[in-house]
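Asks: coordinates only, sequence not included:
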């Protein structure tokens, strides 16, 4: 029996189920995805600077609702930038891990994450240790433990508030490496990984077992899995119904977890803001639609070189913007007396400038050296 020829609209190596030779596809850099990364980071920054109470209230000298009476209610949705990050991460990790041996995948992830992270931990610890800074630095032993990026499971005080998301990323990398990269990435294996993780995460949620929750991350798994589904669509074409099924199930579960974790009754006392369930679903949906547009090539026109720079700045900006932003907001708004409308964009600009310094003088020289040393 002969095999039916592949449809003419897709290359043979892109047909669903077809084996893909090592590095056969080699797509150009998706600059629109870099832009989406920065957009998600700016959403999180808006949340940290004006969408909640806490230390940022001390920085402003009062609740952000006083500084941004209307905008603060929209800034409160910025925390969903993390979920969009996770969708992008699922796409990127599947793309970058396909066809790589485990050692190369490990070296790539470690060299990508740690140089800027180490610099951010040292920088924030040093700034918070200054006598005129109102925020308290963590203890020396906790600061050293933070350098491992394993402070979350150890219950150690965090230097960087955003590092909880890195702990989620690390667990995703480990699951993907063990289940897909180690045995070798194929379309069937990736599909089974998505299906198996989805089912296991739902079981973990029902079991209410802390160990299963740590390993399987039911709250965040749908977003990573949805990103993988988008990459399958990008790789094999828009007629890949299995990829669309993965995305659809992941979106349905993801919006459920987002609403469950972030929604509260409108009359809840002492709540900073009210996020409607419709608003939460809308933000999650728009994030998925934007990644879908990248996967389908609809944003191929957004191929400006500055987007590559934006993508490079996103990670160091994400690491430093929260804690150093508190110090900057207080200095600009309280000490210098700048209005909130000027303090907010100036703080973001200064954090982006500092992120560029970390990229230029830390990441660019150290990342390739660390990667070479890990590859041996």
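Replies: Everything's here; your move. As the structure is a prediction and not an experimental result, all values here were calculated from the model.

Asks: contacts and neighbour counts: CA atoms only from here.
Replies: Noted.

Asks: for the host helix or strand of residue 230, the distance to its chain's centre please.
Replies: Residue 230 belongs to helix 221-236 when assigned by DSSP states H and E. Distance of helix 221-236 from the chain centroid (CA atoms, centre = their mean, to the nearest Å) equals 14 Å.

Asks: Could you list every helix and strand that it packs against?
Replies: helix 81-97, helix 187-207, helix 241-262, helix 277-295 (3 or more CA pairs under 8 Å, 6 or more residues apart in numbering; DSSP states H and E).

Asks: relative to helix 187-207, how tilted is that helix?
Replies: Interaxial angle, helix 221-236 versus helix 187-207 (axes from the mean of the first three to the mean of the last three CA atoms, to 10 degrees): 170 degrees.

Asks: Tell me which of the helices and strands packed on helix 221-236 is the most buried.
Replies: Mean neighbours per residue, mean count of other CA atoms under 10 Å, is largest over those for helix 81-97, with a mean of 23.

Asks: hmm, back to that, as JSON lines, the helices and strands packed on helix 221-236 with distance to residue 19 would be great.
Replies: Below are the helices and strands packed on helix 221-236 laid out as JSON lines (distance: least, CA to CA, whole Å):
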{"stretch": "helix 81-97", "distance to residue 19": "15"}
{"stretch": "helix 187-207", "distance to residue 19": "8"}
{"stretch": "helix 241-262", "distance to residue 19": "16"}
{"stretch": "helix 277-295", "distance to residue 19": "20"}
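
Asks: how about those helices, which one is nearest residue 330?
Replies: Closest approach to residue 330 among the helices and strands packed on helix 221-236 (CA to CA): helix 81-97, 24.4 Å.

Asks: Next SSE downstream of the closest one?
Replies: helix 102-128.

Asks: Could you point out the helix or strand that follows that next one?
Replies: helix 140-146.

Asks: After that next one, heading C-terminal, what element do we hit next?
Replies: helix 151-154.

Asks: Second structure follows, compare the two:
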């Protein structure tokens, strides 16, 4: 698959279980600095945001279906061995919009990361990010490498050096190709964590998050215009509006909606429209995909509306446990689906009905994600968390070993 054609679950990529934040004590001096219009809300206290979990899972399934059935004509022929008109003549055009699921994931990530970091120390924030991302990511890289080097796939056989670079999750700045094309979304997530950790270090408050949103918005606009490559890579202009809007939506959820927060969301929506409708296609390639631009506006606007509904507390009655379980499968499904699924489709695409093959492959991948999450990812993450919590993060030399 071409790198240009893919979209992936971002998410964090990253949070696979949305945790309700317990109220934290705010010092009187700090409380005085908070705007009176942003009094804490009592919505959703003690509840899980199951609706957000379910929405994230639906976005993941949309991306999965896109990779199998909605990619560009050249990639579809490479995977299936024949043009998409002979396989999905009626549904291909609709499923191609599944690539936009990554934008919904960035929106959700801004909301969830801000929520999960509230009241945590920098150390706790670091440990939570590392233990939620790296265990499943390492599993995904190793599984993808095994499939690529063991089976006949349409993905080629990259230099083994790429495997080691990908295990760091820093392949983007290292100038190394992603072992799996879906990994591209992890770099925007890491940059978000890096910059947001500064606010966590200072202590999260309403005012500081709002200021951070404003600074990031300005940087996302000025960095490309000023031809600052390093700054442009760090602020990720095309994805920044979604992260920023997600944080503003969380502030609405934690406190309440204010004109200032709606202004941040509106500005983020406008910038998202600008980047996604850019003449050069932004991260989309108009040479290989020709959607009606109006549908792009409607889909992205729909994403903003869905998160707004959750932020305003209108989904607080939705507490179905199976949605939360589905949410835990999002990251494993994102990391495992592409290489495995494309290889299966490539081998059996001419032996089964394409629709049956796709549906059975997706169902199998969801089951595999559940098994990997329960039997491998959770135990590894638990061990890492215990080890990091007991480790010293200081730069002083450890005590000498007793002889």
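Replies: Cool, the structure landed. Quick caveat: nothing in here was measured; it's all calculated off a predicted structure.

Asks: residues in structure 2 aligned with the helix holding residue 230 of structure 1?
Replies: Helix 221-236 of structure 1 corresponds to residues 240-255 in structure 2, going by TM-score structural alignment.

Asks: all strands in the stretch 301-403 of structure 2, in order from the N-terminus.
Replies: For the stretch 301-403 of structure 2, no strands turn up when DSSP state E, counting those that start in this stretch is the criterion.

Asks: What residue in structure 1 is paired with residue 263 of structure 2?
Replies: Checking TM-score structural alignment: residue 263 of structure 2 goes with residue 245.

Asks: give the contact list for its match.
Replies: residue 229 (CA atoms under 8 Å, 6 or more residues apart in numbering).

Asks: now residue 299 of structure 1
Replies: 32, 293.

Asks: Which residue in structure 2 aligns with it?
Replies: In structure 2, residue 299 of structure 1 lands on residue 315 (TM-score structural alignment).

Asks: Relative to residue 50 of structure 2, how far out is its match?
Replies: 9 Å (CA to CA, to the nearest Å).

Asks: Equivalent analysis for residue 340 of structure 2, please.
Replies: Taking CA to CA, one finds residue 340 of structure 2 at 28 Å from residue 50 of structure 2.

Asks: Tell me which of those two has more neighbours.
Replies: Each of residue 340 of structure 2 and residue 50 has its neighbours counted (other CA atoms under 10 Å); residue 50 has more, 26 against 20.

Asks: Trace that one over to structure 1, please.
Replies: In structure 1, residue 50 of structure 2 lands on residue 31 (TM-score structural alignment).

Asks: show me what contacts its match?
Replies: 302-305, 307-308, 311.

Asks: Of those residues, keep whichever come out buried.
Replies: 307-308, 311 (16 or more other CA atoms under 10 Å).

Asks: Name the residue closest to the centre of structure 1, please.
Replies: By CA atoms, centre = their mean, structure 1 has its centre lying nearest to residue 85, at 3.0 Å.

Asks: That residue maps to what in structure 2?
Replies: Using TM-score structural alignment, residue 85 of structure 1 pairs with residue 105 in structure 2.

Asks: Tell me how far that match lies from residue 99 of structure 2.
Replies: 11 Å.

Asks: Residue 111 of structure 1 contacts residue 365, correct?
Replies: No. Residue 111 of structure 1 is not in contact with residue 365 according to CA atoms under 8 Å; the separation is 10.9 Å.

Asks: So between these two, which is more surrounded?
Replies: Counting neighbours by other CA under 10 Å for residue 111 of structure 1 and for residue 365 shows that residue 111 has the greater number, 20 against 12.

Asks: and residue 234 of structure 1, how many neighbours?
Replies: 22.

Asks: do you know how far the match of residue 50 of structure 2 is from residue 284 of structure 1?
Replies: Taken as CA to CA, the span from residue 31 of structure 1 to residue 284 of structure 1 is 21 Å.

Asks: do residue 152 of structure 1 as well
Replies: Distance from residue 152 of structure 1 to residue 284 of structure 1, by CA to CA: 26 Å.

Asks: same check, this time on residue 364 of structure 1
Replies: 33 Å.

Asks: now do residue 345 of structure 1
Replies: Distance from residue 345 of structure 1 to residue 284 of structure 1, by CA to CA: 25 Å.

Asks: How about residue 138 of structure 1?
Replies: Distance from residue 138 of structure 1 to residue 284 of structure 1, by CA to CA: 34 Å.

Asks: Give the aligned equivalent of residue 174 of structure 1 in structure 2.
Replies: Looks like residue 174 of structure 1 aligns to residue 194 there (TM-score structural alignment).

Asks: ugh, wrong one, residue 157 of structure 1
Replies: Match for residue 157 of structure 1 (TM-score structural alignment): residue 177.

Asks: Could you verify my assumption that its match touches residue 161?
Replies: No. Contact criterion CA under 8 Å: residue 177 of structure 2 and residue 161 do not qualify, at 10.3 Å.

Asks: Same drill for these two, tell me which one is more crowded.
Replies: Between residue 177 of structure 2 and residue 161, counting by other CA under 10 Å, residue 177 is the more crowded of the two (18 against 9).

Asks: helix/strand/coil for that one?
Replies: coil (DSSP: H, G, I helix; E, B strand; the rest coil).

Asks: how close does it sit to residue 159 of structure 2?
Replies: 10 Å.

Asks: same deal with residue 304 of structure 2?
Replies: 40 Å.

Asks: ok, now residue 143 of structure 2?
Replies: Counting by CA to CA - residue 143 of structure 2 and residue 159 of structure 2 are separated by 16 Å.

Asks: These two: which has the busier surroundings?
Replies: residue 143 (15 against 10).

Asks: what residue of structure 1 takes the place of that one?
Replies: Aligned partner of residue 143 of structure 2 by TM-score structural alignment: residue 123.

Asks: Check residue 91 of structure 2 too.
Replies: Under TM-score structural alignment, residue 91 of structure 2 pairs with residue 71 in structure 1.

Asks: Next: residue 231 of structure 2.
Replies: So residue 231 of structure 2 corresponds to residue 212, using TM-score structural alignment.

Asks: and the helix or strand its match falls within, how far from structure 2 on average?
Replies: Using DSSP H and E, residue 212 of structure 1 maps to helix 210-216. Here the mean offset of helix 210-216 of structure 1 against structure 2 after fitting is 1.1 Å, by mean CA distance after the TM-score superposition for structure 1.
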